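*Asks:* Provided below for reference: sequence and predicted model.
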Amino acid sequence: MRSPTTGAVTSAEHRRFCDAHGFDVTEWPGYGTLAGIREPRTVSCAVRHAAGNPDWAGQARHRVDCLRGRHGPRPWMWRGIP
C-alpha cells in the first residue's frame, strides 16, 4: 500500500514519518480539507517546474488530470519534484 494521497512515498516511509513526529495527520478529522488545499498547490508547483523543464510536462498534465477526476481515486502516484 502507498500513502493515501499522491503515492509519492511508500506506506513504510509514511509510517516512519508519523512515528518520528508522533502523529498521523491522515487520521485527523480535518485531513480532507488539508489535502484539498495541498493537492492543488503541489499541482501548481509541478506546472511551474514544467515551465522550465519540458521533461516535466507529462507529470504536470497527469497531476491536473488527477484533480479533474481522470485518474480514479487516490493515491495518484505522483513523482516527487527534484
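*Replies:* Cool, the structure landed. Numbering: from 1, shown residues only.
*Asks:* alpha carbons only for contacts and neighbour counts from here, please
*Replies:* Will do.
*Asks:* got the buried residues for the longest helix seen in the chain?
*Replies:* Longest helix of the chain, by residue count under DSSP state H: helix 31-52. Going by neighbour count (16 or more other CA atoms under 10 Å), the buried part of helix 31-52 is 39, 42-43, 46-47, 49-50.
*Asks:* what would those residues look like in a markdown table with distance to A60?
*Replies:* A markdown table is the format used below for the buried residues of helix 31-52 (distance: CA to CA, whole Å):
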| residue | distance to A60 |
| --- | --- |
| E39 | 12 |
| T42 | 10 |
| V43 | 7 |
| A46 | 5 |
| V47 | 5 |
| H49 | 8 |
| A50 | 7 |
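*Asks:* Next one for the comparison:
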Amino acid sequence: MADIKFPPKPLGRAGIHRIISNHCRTMRPGSFVESGCAVCGCLVKRTMLTPITSFHGSLALLIRPGVTRKERFSDNDPASAS
C-alpha cells in the first residue's frame, strides 16, 4: 500500500478558491430552480428544459379534450380542460 500521510496538508489559497467557487456555482438559482414541462407537466430542473419558444412545429398534438388543462392561478379556478 502507498505511503499515505495523515492528516493531509492544509489547502492553499488556490484550493480554497476552487472549492468556494464550485460551491457558489452549484448554489445559483439557475442550478436548482424547477419549471413545469410543457408536454407532461412534471417539474423538471430548468437546465434540463428546452424553451418552448424554440419549438417551431405544431403544438396541437398537446391539446386533447379531457386530458389537457388550462393553467390555474388560484385554488378557486376550475381545473377544467380547454
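*Replies:* The structure has been received and is ready for your questions. These figures come from a predicted structure and were not determined experimentally.
*Asks:* How close are the two chains, by TM-score?
*Replies:* TM-score of the superposed chains, computed with TM-score structural alignment, normalised by the length of structure 1, equals 0.25; 39 aligned residues with a CA RMSD of 3.7 Å.
*Asks:* ok, back up a step: show me what the longest helix of structure 1 is packed against.
*Replies:* In this structure, helix 31-52 of structure 1 packs against helix 57-67, with contacts taken as 3 or more CA pairs under 8 Å, 6 or more residues apart in numbering; DSSP states H and E.
*Asks:* and the angle from the helix it packs on to helix 31-52?
*Replies:* On the basis of axes from the mean of the first three to the mean of the last three CA atoms, to 10 degrees, helix 57-67 of structure 1 is oriented at 150 degrees to helix 31-52.
*Asks:* Can you name every helix or strand that helix 57-67 of structure 1 contacts?
*Replies:* Against helix 57-67 of structure 1 (3+ CA pairs under 8 Å, 6+ apart) you get helix 31-52.
*Asks:* got a list of contacts for the longest helix anywhere in structure 2?
*Replies:* The helix that spans the most residues within structure 2, counting by DSSP H, is helix 13-26. With contact meaning CA atoms under 8 Å, 6 or more residues apart in numbering, helix 13-26 of structure 2 is reached by S31.
*Asks:* Can you mark which positions in that helix are buried?
*Replies:* Neighbour counts over helix 13-26 of structure 2 (16+ other CA under 10 Å) mark no residue as buried.
*Asks:* Could you identify the helix or strand that succeeds it?
*Replies:* Following helix 13-26 of structure 2 in sequence order, the next helix or strand is helix 29-32 (DSSP states H and E).
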